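Novice: sequence unknown, structure follows:
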């Protein structure tokens, strides 16, 4: 059957040859033949001698010879019959590739006389090539969340034949999820798309194996197949999408290596790593064509890197995919069509004729920065030039008049953000494809004083011990200014205000104008000033100058610089005299009390009482923390008519300071009022003091009420904000013992609220522990009193 079909084709071909010969006889004068490709050796082509009007008997004598013009030695002439026949089979795809017209030119030369004849043998295509896919298997990854009618581009098969023999149809193996859609973009190419018909379910079927078959239009039909392995991804994100599905670019055939063809742009609606996109050629991209183009995976820039030949290939169709960087990547596809143009024109010329630099950062939009002139030696559309600059710059190009453009400021600039701009001005003509020239303009931004000095923190806190030496360095503040030169030169000063009794802040501290060092001008006295809050101003040297302020909180720490002071005598008693002690007094009888205060605070104001000469105390003792003088046993006449005690009062500071009080006691038959004789001194005797029990109770009541008010006030102040400086206030804290003894530190209370914590003060009130009398006349054991911290205020 195949031989009969072949003979029928040969017979039809012979008829065509007769018709062509007749046409040649009438018209052109050039002999043309037609021959099926792959014809065997000896196949008849035509009666060449007869068609050329030559006598067969003269072919040898006239030195008949035939020459093939660069297409190989495929034909031969029988000099005995003048018949042109096939010497070796002709493969049209090897000789002419995809060219629609394939002809082999022959030259026939005879001598005597010399004549040259042109003979053309057209090679007709037969269906001897099956469709072929780029790869036997194609892997696709599709989200199960993709909607029906989603389209997935596929690279179709190619057929080396032409005409109807290369006209391909596609068929997909039967399935319920996918179908094939073929669209004809233009006369030269078709796009093949895999169409999703139904929702995918990865849990039901995770992989679909489909067979795609391509069939040509020849007789007999030939087919090619590719295995589609479709993996369903269990993810819910968005695939990258190009701003267009097909990019068409024209490129000169003499384009230089590295020429940027296009910068592709794909976007992804996801976030994070799922939004990062990598560009690549598809795996089925022709390796020979791949060597001619490069694709930057990060920027999407496609560049030319080979050699183009307009006469060989006029069109490149490149499949490009954009893949995100998630664990289960998704892919978007586009087609880049590069059309090669056989033109060669001149690039534009660009010149900067005027510059107005630098540009002040407060320059208004519309300020002209540079004047640019462009020209092109070409004419027509190739000589029409447009200028452009990269996007996302605060500049724009404005066409002023023919061949001139102004570079103007489009929006406000900030030198502290960008100090200079390198602008690439591109001039491009309107040729096809267009040529361009570029020039860089460096535009520096001039500084203006638009930034005030700023401190790194809103509040500085420093603790200084009292009695500091004058001129001592307390702390340093520093402000920064992002401006430059004089606009960034910062000087420091104190914001003046009154402290206390109309004393200016500058009488306490000074600030070095250049370094920001803060010095104390005089010794601080904790008993007069516990906290000092002031502001330091930082001012630049710009015009007009700008400034910023910071708050400094200075806290004075107490030192033990005040000795205890014994209260003056005579309070609540009559005329001075010795203390009368009844002889009938038993053990533990209170005969008097020494009262003293200390101007310091905390441990420095915590007082301790003791008899200076313990051996001379006799039957008396003094409370360690209460100052009460009591008997240690029952009095006897042998104790003498009078006793003299020297009481030493010491604080707990480092080093400790002290004072003494001398108490005279007279033993009588009946009790009388106690009389004190005290003299205050450090290391010497002091006068005795007395205090009425009612006065003690009144002071304790008033002090307790005042402390309660302070606690409520501090609580309200601390509740207002995260950082509040509570102002100074007088606070007298009194702690009373069971028998009315008391000691207190009357100082100004300093409260500091930090964050959301409670305010704390520096007062500590101590309650004494009293000795217990031994039963049945046993010895009394004196216990030292342990200080207890009163509630935090």
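Specialist: Perfect, I can see it now. Worth saying up front: this structure is predicted, and the values here are computed from it rather than measured.
Novice: only C-alpha atoms for contact and neighbour calcs from this point on.
Specialist: Fine.
Novice: now do the strands in the stretch 351-500 of the chain.
Specialist: For the stretch 351-500 of the chain, applying DSSP state E, counting those that start in this stretch gives strands covering 359-360, 368-375, 385-388, 395-401, 404-409, 420-429, 436-446, 459-465, 473-476, 490-495, 498-499.
Novice: now the stretch 501-650 of the chain
Specialist: Under DSSP E, counting those that start in this stretch, the stretch 501-650 of the chain gives strands at 503-504, 509-511, 517-520, 531-540, 547-557, 565-566, 579-582, 590-593, 596-597, 607-611, 620-622, 628-631, 642-651.
Novice: and the ones you listed as JSON lines, adding mean neighbour count?
Specialist: Below are those laid out as JSON lines (neighbours: other C-alpha atoms under 10 Å):
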{"stretch": "strand 503-504", "mean neighbour count": "12"}
{"stretch": "strand 509-511", "mean neighbour count": "21"}
{"stretch": "strand 517-520", "mean neighbour count": "19"}
{"stretch": "strand 531-540", "mean neighbour count": "21"}
{"stretch": "strand 547-557", "mean neighbour count": "19"}
{"stretch": "strand 565-566", "mean neighbour count": "22"}
{"stretch": "strand 579-582", "mean neighbour count": "22"}
{"stretch": "strand 590-593", "mean neighbour count": "21"}
{"stretch": "strand 596-597", "mean neighbour count": "24"}
{"stretch": "strand 607-611", "mean neighbour count": "22"}
{"stretch": "strand 620-622", "mean neighbour count": "22"}
{"stretch": "strand 628-631", "mean neighbour count": "21"}
{"stretch": "strand 642-651", "mean neighbour count": "22"}
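Novice: next, the one to line up against it:
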């Protein structure tokens, strides 16, 4: 202990004109360490101190020192902490009086306590948070807290260091009082979307031996500026939809992303001016969710595809926007019935119209496409008519007489034409063409019997009705009007017209003379009818 105490004494005595004896020791010396030998320094006999009642009067709340009355040594009773005794003062003295009785003498002593590097630098806040806009320009400065080190002189803070950063450095300014101030300096532009938080470590380093240091965490939060427009993951979206999709059906959900944050990243969706009103009547766009839904009727026959131009705009003070295109291809459904158009027809024809004659020209159409629009035409049942395709585009058929017609057999035809598409399930329609046959005088009048046997009593009265003959003709109108007459010939040198007469209109047969059974019992008449 004596060796250690002697080693830490830096200066023994400084004579003073005021009779002040000064000593200097390092702080934190152990209890029992000898500061100096007062008896020797004050010129006193060590053995006589006990009889002279030596005592110390220390101007402090604690008794840090005492005197060994046998040896005259001034020694340490309690460790002394310079920082507690003198706070932040650069020099620290402990004043005490040595009082000796018999005779009374008072010695003034100043004990200088020198600093050792027993305190590491520290920061009053070990975490500092800074908000820095990403629009900040290189060279901007931000104040950082100073470190604290209660040591003095070379043992106090000498410099600051910042952890490695490509965006920041520090600059140290020294005030007129010697206080150092630390500024964080931006050296490279920030990009919040690239790195939103920068974690830095500021280190305060003292000049003692060994070196001591303390750190503080510097958290730089990069504040967003609206420097990123919303972006869609594609420039063009292609969607296939069937026509007649239900109202409210979801077409797709658009999802634009914005690397900014806050209002700068909140997106509103809308159609651009390049989207036609007709398209906007069919589709609806939710401005908040980006959901594209069916609003009106989708009809392939009306539009085979729709093109929508959509923008995503953020809510920043100076909004930015991104755009995309949505193309909806409409898939045809078999929702249209095929149609028959009678473009030319002869509803009335002569019954002797030649085979191969065209009765009607029929056009076919179907608004659907593919198999749904492929149509065929047929006649409902067998009739003396056939269909011949006359052209493909547009599709036309000719209705042609295929067999001789006979009005007397069939005076009228209801020709049912059936058109059918090839969709699944197929759709069909029909149209009826009515053909009336005009009569042609193609039938001769006919009597029911080819031979009539008429009995007449002799001595008949001249002009008497002897019979009524009736012929028929299947033709119509004037073609069936009949005229009756007797074919002229002579019987027994007498003209037939002298014996009989026939009513030309109704066929009543009259005798013009009185017949005698004897001379001629049989008269043969030739009968004829003639069409008027």
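Specialist: Perfect, thanks for sending it. Worth saying up front: this structure is predicted, and the values here are computed from it rather than measured.
Novice: save the strands of the stretch 501-650 of the first structure as CSV, and put in distance to residue 364 of the first structure too.
Specialist: Formatted as CSV, the strands of the stretch 501-650 of the first structure follow (distance: least, C-alpha to C-alpha, whole Å):
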stretch, distance to residue 364 of the first structure
strand 503-504, 45
strand 509-511, 39
strand 517-520, 40
strand 531-540, 24
strand 547-557, 25
strand 565-566, 74
strand 579-582, 94
strand 590-593, 85
strand 596-597, 72
strand 607-611, 74
strand 620-622, 87
strand 628-631, 85
strand 642-651, 73
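Novice: give me the number of residues near the nearest residue to residue 129 of the second structure once chain neighbours are set aside?
Specialist: Distances taken as C-alpha to C-alpha, 6 or more residues apart in numbering place residue 219 nearest to residue 129 of the second structure, at 4.6 Å, with adjacent residues excluded. If you count neighbours by other C-alpha atoms under 10 Å, residue 219 of the second structure ends up with 16.
Novice: tell me the counterpart of residue 219 of the second structure in the first structure.
Specialist: Using TM-score structural alignment, the partner of residue 219 of the second structure in the first structure is residue 442.
Novice: touching, its match and residue 419? I think so.
Specialist: No. Under the criterion of C-alpha atoms under 8 Å, residue 442 of the first structure makes no contact with residue 419, lying 10.7 Å away.
Novice: residue 518 of the first structure: which of the strands of the stretch 351-500 of the first structure is closest?
Specialist: strand 473-476 (5.4 Å; C-alpha to C-alpha).
Novice: so where do the helices sit in the second structure?
Specialist: Assigned by DSSP state H, the second structure shows helices spanning 2-8, 38-42, 82-86, 277-282, 496-499.
Novice: hang on, I meant the stretch 201-350 of the first structure
Specialist: 287-290 (DSSP state H, counting those that start in this stretch).
Novice: center of the second structure, which residue is that?
Specialist: residue 254 (1.0 Å; C-alpha atoms, centre = their mean).
Novice: that one pairs with which position in the first structure?
Specialist: Aligned partner of residue 254 of the second structure by TM-score structural alignment: residue 477.
Novice: its match contacts residue 519, doesn't it?
Specialist: No. Between residue 477 of the first structure and residue 519 there is no contact under C-alpha under 8 Å: 11.4 Å.
Novice: returning to that earlier point: skipping its backbone neighbours, what lies nearest the residue nearest to the centre of the second structure in space?
Specialist: residue 290 (4.8 Å).
Novice: residues touching the counterpart of that neighbour in the first structure, list them.
Specialist: Using TM-score structural alignment as the criterion, residue 290 of the second structure maps onto residue 516 of the first structure. By C-alpha atoms under 8 Å, 6 or more residues apart in numbering, residue 516 of the first structure lies in contact with 476, 477, 478, 491, 492.
Novice: quick one: map the last one onto the second structure.
Specialist: With TM-score structural alignment defining the correspondence, residue 492 of the first structure maps onto residue 269 in the second structure.
Novice: do you know how far that match is from residue 257 of the second structure?
Specialist: Going from residue 269 of the second structure to residue 257 of the second structure by C-alpha to C-alpha, to the nearest Å gives 12 Å.
Novice: next: residue 315 of the second structure.
Specialist: 13 Å.
Novice: repeat that for residue 236 of the second structure.
Specialist: For residue 236 of the second structure relative to residue 257 of the second structure (C-alpha to C-alpha), the value is 16 Å.
Novice: and if you look at residue 417 of the second structure?
Specialist: Taken as C-alpha to C-alpha, the span from residue 417 of the second structure to residue 257 of the second structure is 60 Å.
Novice: if we can go back for a sec, closest one to residue 694 of the first structure among the strands of the stretch 501-650 of the first structure?
Specialist: Once the strands of the stretch 501-650 of the first structure are compared by C-alpha to C-alpha, strand 590-593 is nearest, at 14.6 Å.
Novice: what residue of the first structure matches up with residue 331 of the second structure?
Specialist: Aligned partner of residue 331 of the second structure by TM-score structural alignment: residue 557.
Novice: not counting sequence-adjacent ones, nearest residue to that match?
Specialist: Residue 557 of the first structure sits nearest to residue 465 (C-alpha to C-alpha, 6+ apart), 4.4 Å away.
Novice: if anything else comes up later, I'll come back, but that's it for now.
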